[in-house]
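Undergrad: got a predicted structure plus its sequence, pasted below:
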Amino acid sequence: MTTTVAAYAAPSAKAPLERTTIERRAVGEFDVLIDIKFAGICHSDIHQAREGWGEAIFPMVPGHEIAGVVEQVGPGVTKFKVGDRVGVGCMVDSCRECENCLAGQEQHCVRGNVGTYNAVGRDGEPTYGGYSQKVVVDQAFTVKIPDGLSLDVAAPLLCAGITTYAPLKRWGAAPGKKVAVIGLGGLGHMAVKIAHALGAEVTVLSQSLRKKDDGLKLGADHYYATSDAQTFKDLAGTFDVVLSTVSAPLDFGAYLSLLRTGGALVNVGAPEEPIALNLFSLIGGDKILAGSMIGGIAETQEMLDFCAEHGLGAEIELIEASQVNEAYERVLNSDVRYRFVIDAATI
């Protein structure tokens, strides 16, 4: 039988979110029913609820940073049992047959992964996200949250954690490497923590020095204001990796100038506007301009285990569900340190 649960949804593009009810599918053979405890608010929730990235599906229940407890399992479930602490990130299905899925890169499924919300599942029904009381997810797209992480600070790791962990690992953040993180927000603060734990020398590049003390406490070795033109002169040719976490267009030529020969500028922030780029800023120094999109399920589990081992939870502000519209505006104004998390008990 389906389950009716309370949720917060955007009824149309740019409309305020409001409390409503949705139907969750019956628990299938390989499904788990999760009693959601906490749901993080990601900037991408706002992009999608306001159609900043293109046409969307409404009503929309956002939320792809989900932490909760297993309430029921299907008869074929082997990975989880009732009472397990689990998480769900940005996707809830894929074809599971293409070369990318078989390589553990389900986020790059050739047929397209199924997003946790604002997507259509293999059953033809729209998906609804974590701003809700419960969710039903296939065990293959559910991960274990280690005991070393409390569920509230673990929730943002299901997007912000894997979104920064995957490129930092791929591009070699490690002892002896210099990593710069552009922006100290929901993504950026986790990037700093993770890069530091990986052993890299970490620099934050932010518009101002307003959050400098925070950045240093989170693990940064250095902190510079990008509003100061001298920063780009002083740091020219310094970094092995520059990770951009911001959702605004940048002067890519200026940031590419900060890389060493062969260095990489990797983007995980996704501005709504196109960017301009003079290719000579890439050609000189054999530099790399790259992107990265979350990570596969196995890598997400690896990230959670790594964060638990190093005590890396997100820095959060816990809110009631009724505050979600205010939280959206505060995110847009960079007025959060550093991730809003909804207490699902208030939905």
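TA: Noted; the coordinates are in hand. Residues are numbered from 1 along each chain as shown.
Undergrad: all contacts plus neighbour counts: C-alpha atoms, from now on.
TA: Noted.
Undergrad: got the residue ranges for the strands in the stretch 201-347 of the chain?
TA: Secondary structure of the stretch 201-347 of the chain (DSSP state E, counting those that start in this stretch): strands at 201-206, 222-225, 239-244, 259-267, 288-291, 316-319, 339-343.
Undergrad: what does the last one contact?
TA: Contact with strand 339-343 is made by 37-42, 131, 152, 155-156, 185-186, 314-321, 324, 327, as judged by Cα atoms under 8 Å, 6 or more residues apart in numbering.
Undergrad: and Asp228, how many residues sit next to it?
TA: Neighbour count of Asp228, defined by other Cα atoms under 10 Å: 11.
Undergrad: and Ile145, by the same measure?
TA: For Ile145, the neighbour count with other Cα under 10 Å is 25.
Undergrad: ok, it touching Gly89?
TA: No: using Cα atoms under 8 Å, Ile145 is not in contact with Gly89; the gap is 11.7 Å.
Undergrad: what about versus this one:
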Amino acid sequence: MLTANAYAAPSSTGDLIPTTIERRDVGPHDVLIEIKYAGICHSDIHTVRGDWGPQQYPLAPGHEIAGVVTEIGSDVTRHKIGDRVGVGCMVNSCRDCENCRKGEEQYCLNGMTGTYGAVDRDGTITRGGYSSHVVVTEDFVVRIPDGLELDVAAPLLCAGITTYSPLRHWGAGPGKKVAVVGLGGLGHMAVKLASAMGADVTVLSQSLKKQEDGLRLGADDYYATSDPATFETLAGAFDLIINTVSAPIDISSYLQLLTLDGALVNVGAPAEPLPVNVFSLILGRRSFAGSAIGGIRETQEMLDFCAEHQLGAEVEVIPAEKINDAYERVLASDVRYRFVIDASTLG
């Protein structure tokens, strides 16, 4: 077993603390990755604090991992030592169900294995990217193109693919009007990606304090949702709305902003239910949908797209000792737009 330095939460209420964790030996199809950077996702905070259900502690989070291959198993064909690679929100799936065979492993009918806090196929509990090393089966490791620096690439493994997948699925592109609700870790990538796809992009945020950023990132318009006039002005304006907010919003009001056959897709994941007035759907043949991450094939496609268009996340790189401060700042929306841990500071 390999011992790795890490940060882990001892409970749902305690700060994350330095520790060591064990990684399995490199098997025939495994890749050992020296982690260089790990993004901090709002999902990490929800999970650590038990918002989405009870967890097993200590819990080492992190599913936005960028690093370098340092060892490969005897049967590995996809990666070689020295490759720049990434690991996102999942590290395994059944591989056999209909969805897995389609390349949609994130929707594995038998349950995909999350990068941390999940029970892997061998019965062990997975531990995430707030660590110095990770061992992952080669099928769930993606290549990071040379055009992307590892620090700005790390958040693409969650924030990037979580927004890229619905934008592609619902046809964002030239001639389509896309609104992005919230300009945070997910939202800023949704703006960059939708703009690069050729869509007309509008940011819908509580206030105008990030307006300059939104326009710089590629938005064509920016509106404050705290102003009731916004919902009158933009009624029926959008083909697609991507809601990135991990807190309750009035979904029915946002549905009114869709054109005929428009779709509002939730990628933010608040712990609370989101009630919907069904007439907001019926009277415009509108859809209210959800989307998770993409599969491995689509994640690679997203990384290649980002490299082609020179799109990386906007990051603030921090040492590991600042993780707990970063959590508080994420909750206060005091980050532009993703914290990334420098794994060399783990000790």
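TA: Sure thing, it's come through. If you're wondering where the values come from, they're calculated on a predicted model, not measured in any experiment.
Undergrad: re earlier: Throw the strands of the stretch 201-347 of the first structure into CSV and include distance to Gln48 of the first structure, thanks.
TA: Output for these, formatted as CSV (distance: least, Cα to Cα, whole Å):
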stretch, distance to Gln48 of the first structure
strand 201-206, 25
strand 222-225, 30
strand 239-244, 20
strand 259-267, 19
strand 288-291, 19
strand 316-319, 21
strand 339-343, 17
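Undergrad: want to throw the ones you listed into CSV with mean neighbour count and distance to Met303 of the first structure?
TA: CSV is the format used below for these (neighbours: other Cα atoms under 10 Å; distance: least, Cα to Cα, whole Å):
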stretch, mean neighbour count, distance to Met303 of the first structure
strand 201-206, 25, 19
strand 222-225, 18, 25
strand 239-244, 26, 17
strand 259-267, 21, 18
strand 288-291, 15, 19
strand 316-319, 17, 18
strand 339-343, 26, 18
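Undergrad: closest to Phe306 of the first structure out of the ones you listed?
TA: strand 201-206 (18.1 Å; Cα to Cα).
Undergrad: the second structure: matching residues for that closest one?
TA: On the second structure, the counterpart of strand 201-206 of the first structure by TM-score structural alignment is residues 200-205.
Undergrad: so how far is that stretch off the chain centroid?
TA: 19 Å (Cα atoms, centre = their mean, to the nearest Å).
Undergrad: and stretch 7-16 of the second structure, end to end?
TA: This stretch, stretch 7-16 of the second structure, spans 6 Å end to end (Cα to Cα, to the nearest Å).
Undergrad: going by neighbour count, list what's buried in that stretch.
TA: Neighbour counts over stretch 7-16 of the second structure (16 or more other Cα atoms under 10 Å) mark 7-12, 15-16 as buried.
Undergrad: is it true that Ile294 of the first structure touches His108?
TA: No: with contact defined as Cα under 8 Å, Ile294 of the first structure does not count as touching His108 (9.6 Å).
Undergrad: who has more neighbours out of those two?
TA: Neighbours per residue (other Cα under 10 Å) separate Ile294 of the first structure from His108, with Ile294 holding more: 25 against 19.
Undergrad: now the counterpart of that one in the second structure: how far from Gly187 of the second structure?
TA: Aligned counterpart of Ile294 of the first structure in the second structure: Ile293 (TM-score structural alignment). Plainly put, Ile293 of the second structure is 14 Å away from Gly187 of the second structure if you go by Cα to Cα.
Undergrad: give me the nearest residue to Leu168 of the first structure, chain neighbours excluded.
TA: Excluding its sequence neighbours, the residue lying closest to Leu168 of the first structure (Cα to Cα, 6 or more residues apart in numbering) is Ala195, at 6.7 Å.
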